[in-house]
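Undergrad: Just to be clear, the model below is a prediction. Sequence and coordinates:
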Amino acid sequence: MTTAAVFGTGSWGTAFAAVMADSGTDVRMWGRRPEVVAAINAGRNDEYLPELALSSRISATSDPEEAAAGADIVVLAVPSQTLRDNLGTWGSALPGNADVVSLMKGVELGTTKRMSEVIADAGGVDPQRVVVVSGPNLAREIAVRQPAASVVASSNAGAAQRVADACAAPYFRPYTGPDVIGTEIAGATKNVIALAVGMAEGLGMGDNSKASIITRGLAETTRLGCALGGEAVTFAGLAGVGDLIATCMSPLSRNHSFGVRLGQGMTVDEVIAVTKQTAEGVKSCTSILDLARHHGVDVPIIEQVDAMITEGKAAQDVVDALLSRPRKAETG
């Protein structure tokens, strides 16, 4: 019997815990807030996924040692920019032989490290034990058990297979692969591209405009990922174009919805005040841009989104800046 610990009780952490429970894995969740922990132990997480009745295989605790004790798999599902601090607090509780799964999609501010690198650095975890799960996985759809697929990536094929076995539910199909870099870059940058697509929608633009941003955003993502050592094929798969489409087009996507409000004229602070949350692309756009510039990769959409987020540039000015760029071959 496989036992997993999930650190984080937000939407995706809770949905993934449910997936693992439905695959026959026993799950203990760690949460910072006692009221959320109590709700999970009562079979619900109404604050994040009210539509999901939790399996009796899932329990929760506020004690990281209790959550991690004896776990074969540890799943990290905290906000990406808090990962380092969290690992500094409870990273020592992680079992030394457990596979460590990253559900997070971001690039760390300041260091420009991918989440797997932060796990290895701040958590002292052997990179051979790190596994990344990423794909078109909107939590609310998974919570109602709609079919979905995802990529389970690790440099260690055995670790990837163990995690895939632990999350292979009847409605959730995991595919294994070795490309950790490509999978993580695709997962992080698609959030920024989704902000741009949402902004276009907020400005009243139609499907031609949104499809153009998605396609050119995929080109940026692929250039950056390959420059870092990722495999081009990854960006044509579930972790790449699959996740990009879902995040850019779905009203369930936090980044898409955030971008729509920006396009309608709201400021970042105003959107946060209304939604009571910050989209991951807002937090990571600057670090992704820094990473691209460090490697000499041209990422004009990400650059313009960052200018809007950090400098308050108007959405229409972002569009004008992109349309006025020098013309070139599509493959460039």
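TA: In hand now; what should we look at? Numbering: from 1, shown residues only.

Undergrad: Every contact and neighbour count from this point should use C-alpha atoms.
TA: Noted.

Undergrad: so Gly198, which of the three states?
TA: helix (DSSP: H, G, I helix; E, B strand; the rest coil).

Undergrad: ok, structure two:
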Amino acid sequence: MIGVMGAGAFGTALAVSLALGGRDVVLWARDGDAVARMRNDRVNPRLPGVTLPDTLTVTDDFDTLSGDFPVLLAVPMQKLRDAIRSQHAILDARPLVACCKGIELATGHGPSQVIAQELPGATPALLTGPSFAADIARGLPTALTLACAEGPCAEELQTALSAPNLRLYRTEDVVGAETGGAMKNVIAIACGAAIGAGYGESARAAVMTRGYAEMVRLAVARGAQPGTLAGLSGFGDLALTCTSTQSRNYAFGISIGEGAKFDPNITVEGAATARAVAKASRALGVEMPITQVVVALIDGKVDMETALGMLLSRPLKEE
């Protein structure tokens, strides 16, 4: 049995993939009306065109997740703490796999730290890497990173969460994996802004490359291994998120570059993460000019021309 907390597009996609892979899966959603519709129609409106398998149980009763089986936490990063705190009795003392990407704005902590603080008896893990919900749900091949500091549990989770279309690579460097997953959203906003403003593909490549350097600097300062960022959770996720309009963060960046409005109902994890990372980088003494520019753009403190000038006028140095 595998539980999934959160019936957004990504949580549902993972639940569908695992159910089709032969697992019994319970997908929990807070909205009872939405659960009733999914039960009747076997479709989640957030993932159109995908039929929910019969082996996938949809419920709004959290007690259904009681047990010792793994639970995937597919909730937004900024809502993770409150979500798991409200279900402390059921979620503690079991493997919990965060499927969100970001840094908590209030504390500067990643998902694994939030889990450890709120549920000290649980085993925190992280599922991250280059992936779109629609691809996973359609059965398209996807490779992800499973990060867990406890080796034996990591191996069990790797087996339990693999599916015909999902190949998982494991690492014990949780900090590195979660930093890559968080930072790629920030850099995607910057890349989208460059494209939206008409600066071209070469500018985007430059932003991606220098953004990757910022990602590695931050990860190492937080205690990660630099090689982790060269894998799926870092470079791989960066490449996907900075080049596809399926990425909400990249699309948000494009709207900034174009000076257009963006749907406020769409969650953009990179916005809050950029602010959290800018704050953390100052405390750690890490230089992160692209992140700082992204924050200034999001807050409306600079326009694109000024932002470009801020980056191009930086002192010349070795790469």
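TA: Cool, got the structure. As the structure is a computational prediction, the values presented were derived from the model and not from experiment.

Undergrad: Show the contacting residues for the equivalent of Gln264 of structure 1 over in structure 2.
TA: With TM-score structural alignment as the criterion, Gln264 of structure 1 lines up with Glu258 in structure 2. By CA atoms under 8 Å, 6 or more residues apart in numbering, the contact set of Glu258 of structure 2 is Ala193, Gly196, Ala197.

Undergrad: can you pick the most crowded of these?
TA: Ala193 (27 neighbours; other CA atoms under 10 Å).

Undergrad: which secondary structure element contains the residue nearest the centre of structure 2?
TA: By CA atoms, centre = their mean, structure 2 has its centre lying nearest to Lys101, at 2.5 Å. Under the criterion DSSP states H and E, no helix or strand holds Lys101 of structure 2.

Undergrad: In contact with it: list those residues for me.
TA: Pro76, Met77, Pro111, Thr128, Glu178, Gly181, Ala182, Glu269.

Undergrad: Which position in structure 1 pairs with it?
TA: Match for Lys101 of structure 2 (TM-score structural alignment): Lys105.

Undergrad: and what of Leu80 of structure 2?
TA: In structure 1, Leu80 of structure 2 lands on Leu83 (TM-score structural alignment).

Undergrad: ok, now Gly236 of structure 2?
TA: Checking TM-score structural alignment: Gly236 of structure 2 goes with Gly242.

Undergrad: that older thread, in helices, which of the contacts of Lys101 of structure 2 fall?
TA: Counting by DSSP state H, the contacts of Lys101 of structure 2 place Pro111, Glu178, Gly181, Ala182, Glu269 in helices.

Undergrad: JSON lines for those residues, including neighbour count and distance to Gly223 of structure 2?
TA: Below are these laid out as JSON lines (neighbours: other CA atoms under 10 Å; distance: CA to CA, whole Å):
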{"residue": "Pro111", "neighbour count": "30", "distance to Gly223 of structure 2": "15"}
{"residue": "Glu178", "neighbour count": "32", "distance to Gly223 of structure 2": "12"}
{"residue": "Gly181", "neighbour count": "32", "distance to Gly223 of structure 2": "15"}
{"residue": "Ala182", "neighbour count": "30", "distance to Gly223 of structure 2": "15"}
{"residue": "Glu269", "neighbour count": "21", "distance to Gly223 of structure 2": "23"}
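
Undergrad: on that earlier part again, can you classify the match of Gly236 of structure 2 by secondary structure?
TA: With three-state DSSP as the basis, Gly242 of structure 1 sits in helix.

Undergrad: Show the contacting residues for the closest residue to it other than its chain neighbours.
TA: Spatial nearest neighbour of Gly242 of structure 1, excluding adjacent residues (CA to CA, 6 or more residues apart in numbering): Pro136 at 5.5 Å. The contact partners of Pro136 of structure 1, taken as CA under 8 Å, 6+ apart, are Ala148, Ala149, Ser150, Leu238, Ala239, Gly242, Asp243, Leu244, Ile245, Ala246, Thr247.
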